[in-house]
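1. sequence plus the predicted model coming up.
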Amino acid sequence: MTDTDQPATGRRDRKKAQTRAALTAAALRLVAERGLEQVTVEEISEAADVSSRTFFNYFTCKDEALTDDPALDGNAVVARLAAAPAQVPALQAVRLALAESIDSIQADRELWRLRLTVIAQNPALLPRLVAGNSATEQAMVAVVATRLGVGPDHGHPPLVVAVAGAAFRTAMLRWATGDDARPLHDFVDEAFAAIAGGLADPPSPS
C-alpha cells in the first residue's frame, strides 16, 4: 500500500465507523421511543440518512444493530487476555483484557445508558447478548486454562471467567443507571477488588 492509499483507507474506515454508529444510535432511539416491534429496518435507515441496503452492509437484522458494539469485540478481548503477562493472576489478567473495552464504553456513556434501557424494556434482545457472550467466554476459559497449565475440564478457569463477567456486568449497570458520576473503570475495579478480597460483607451502616 502506498502513502497515498493509506489516508484514503483511513478515511473509508472512519466513514464506515460513523455510518455504523449512526445506524446504532438511530435504532436505539427509535426503539426506546416506540418499542421493538414498532420499528423497521427501513425506518432506522431513513433516520440515519442511509439506504436499507447500506444497513445490511453493517448488520444482519434490527436486533443486531441494537446489541452489537465494537467495544464488545470478543476476539480483541480474548487476544488481550492471551497477551497479559504470565505472572499476573488470572482474574487480574481478565481485568487487563477488558481495559480497552471499558475505555470505549466510557466514551459512549449516553449511548450505553440508552442501550441498557432498551434491553431492559425488550427482554427478547437478551438471547442475542447471551449467545455472543457465551462464545467469548468459552474462548476466554480456554486461554485461562492455558495460562494456568490446567486441563479443559478443570473447574477454576470457567469460574474465573464467569465471576469476572458477573462483576463486569454489575459494574456496567451501576455505572449506566445510577447517579454516581465516577468513570466506569472505578466501578469495575471496585467489583474486581471485592472478588479478589473474598467478597467479604461490607460494614454495617452506622
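-> Structure's in. What do you need?
2. from here on, contacts and neighbour counts on C-alpha atoms
-> Noted.
3. elements contacting the strand or helix carrying residue 12?
-> Element membership of residue 12 [criterion: DSSP states H and E] is helix 5-34. If you count contacts as 3 or more C-alpha pairs under 8 Å, 6 or more residues apart in numbering; DSSP states H and E, helix 5-34 packs onto helix 41-47, helix 62-67, helix 109-121.
4. using TSV, please lay out those together with mean neighbour count and distance to residue 92.
-> Rendered in TSV, the data for the helices and strands packed on helix 5-34 read as follows (neighbours: other C-alpha atoms under 10 Å; distance: least, C-alpha to C-alpha, whole Å):
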stretch	mean neighbour count	distance to residue 92
helix 41-47	18	40
helix 62-67	20	27
helix 109-121	17	24
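5. got another one to weigh against that:
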Amino acid sequence: MRQAAGGLRERKKRETRAALADAALRLALEKGPENVTVEEIAEAADVSVRTFFNYFPHKEHAILGRNPEHLERALELMRTAPAEVSPLTLMWHVVREVLQDLESDGELSRRGELIMQSPNLVYQLMVSSFDDERRLTAALAERMGEPATAVRPALVVSAAGAACRVAMELHKQTPDRRVSELVGEGFRLLAEGIDPGFDSTEKGHS
C-alpha cells in the first residue's frame, strides 16, 4: 500500500508540473512572456502560488517547461548504460528520450518559437542548459574514466546540445521536418566527422 501511495503521489506531482507548464506556455503565447505573472499561471493551473514555487523557481522555467526528471534520468542512464555504448551514442539516447517527451505533448514547436522571440527566455534557457551540461559532463567524464577537466567528455556533451539548438532553429525554416529528425541528422554528422578536411597546421592558412 505504501508503494501504491508513493506511486500515486509521484503521478500527481508529474500532473501538477505538466499543468503548470501548459498554463505558463498558453498564457505566454496569448499575452507575451513578459506580461504573464506567477499568480496567473497558478490560477490557470488551479493551484496556489506556493505550490507553483514547489515546482519552478520563476515563471520563465515554467514557460520553458523545465523538468528536472529529464536530467535525473539522463544521469541515471550515464551510470547504468552498458560499457560498450559509446559516449556520443549515450548522449543520443539521452536527447532522444527528452525529445520524445517534448514532442508527445505537441507543444515543442510553439514553445521553441516563443523562446526564440524572447531574449529573456533565451537567456534563461542558456543558463539552465549550461548547468545541465556541466552535470552531464561530470557524469560522462567519470563514466569514461577521464578527468573532470578533460576536453572529450565536455565536447561530446556540448556538441549534443549544439545539435539540438541547430535543429530547433532549422525547424522554424522547415516545419515539415520533425525536430527529432533534424537532431538525428546532426548526431550522424558529428559521428561521421563534420569536416574530414580539417587541418590545424600552419599550412592550412596558406
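-> Ah, there it is. Remember, predicted model here, so these are calculated numbers, not experimental data.
6. residue 164 of structure 2 - how many residues pack around it?
-> 21 (other C-alpha atoms under 10 Å).
7. matching it against structure 1, which residue comes up?
-> Alignment note (TM-score structural alignment): residue 164 of structure 2 maps to residue 168 of structure 1.
8. at the geometric centre of structure 1, which residue do we find?
-> Nearest to the mean C-alpha position of structure 1, counting by C-alpha atoms, centre = their mean, stands residue 72 at 3.2 Å.
9. got the buried residues for stretch 138-158 of structure 1?
-> For stretch 138-158 of structure 1, the neighbour count (16 or more other C-alpha atoms under 10 Å) marks 138, 139, 140, 141, 142, 143, 144, 145, 147, 156, 157, 158 as buried.
10. for it, measure first residue to last.
-> End-to-end distance of stretch 138-158 of structure 1 (C-alpha to C-alpha, to the nearest Å): 8 Å.
11. contacts for it, please.
-> 78, 81, 82, 86, 90, 160, 161 (C-alpha atoms under 8 Å, 6 or more residues apart in numbering).
12. could you redo the last one with a cut-off of 6 Å?
-> With C-alpha atoms under 6 Å, 6 or more residues apart in numbering as the test, stretch 138-158 of structure 1 has contacts from residue 78.
13. before we move on, what about stretch 91-98 of structure 1?
-> Residues contacting stretch 91-98 of structure 1 (C-alpha under 6 Å, 6+ apart): 77, 80, 81, 84.
14. the match of residue 164 of structure 2 and residue 99 of structure 1, how far apart?
-> According to C-alpha to C-alpha, residue 168 of structure 1 and residue 99 of structure 1 sit 11 Å apart.
15. and what of residue 195 of structure 1?
-> Using C-alpha to C-alpha, we find residue 195 of structure 1 at a distance of 17 Å from residue 99 of structure 1.
16. same question for residue 38 of structure 1.
-> In this view, residue 38 of structure 1 and residue 99 of structure 1 are 36 Å apart by C-alpha to C-alpha.
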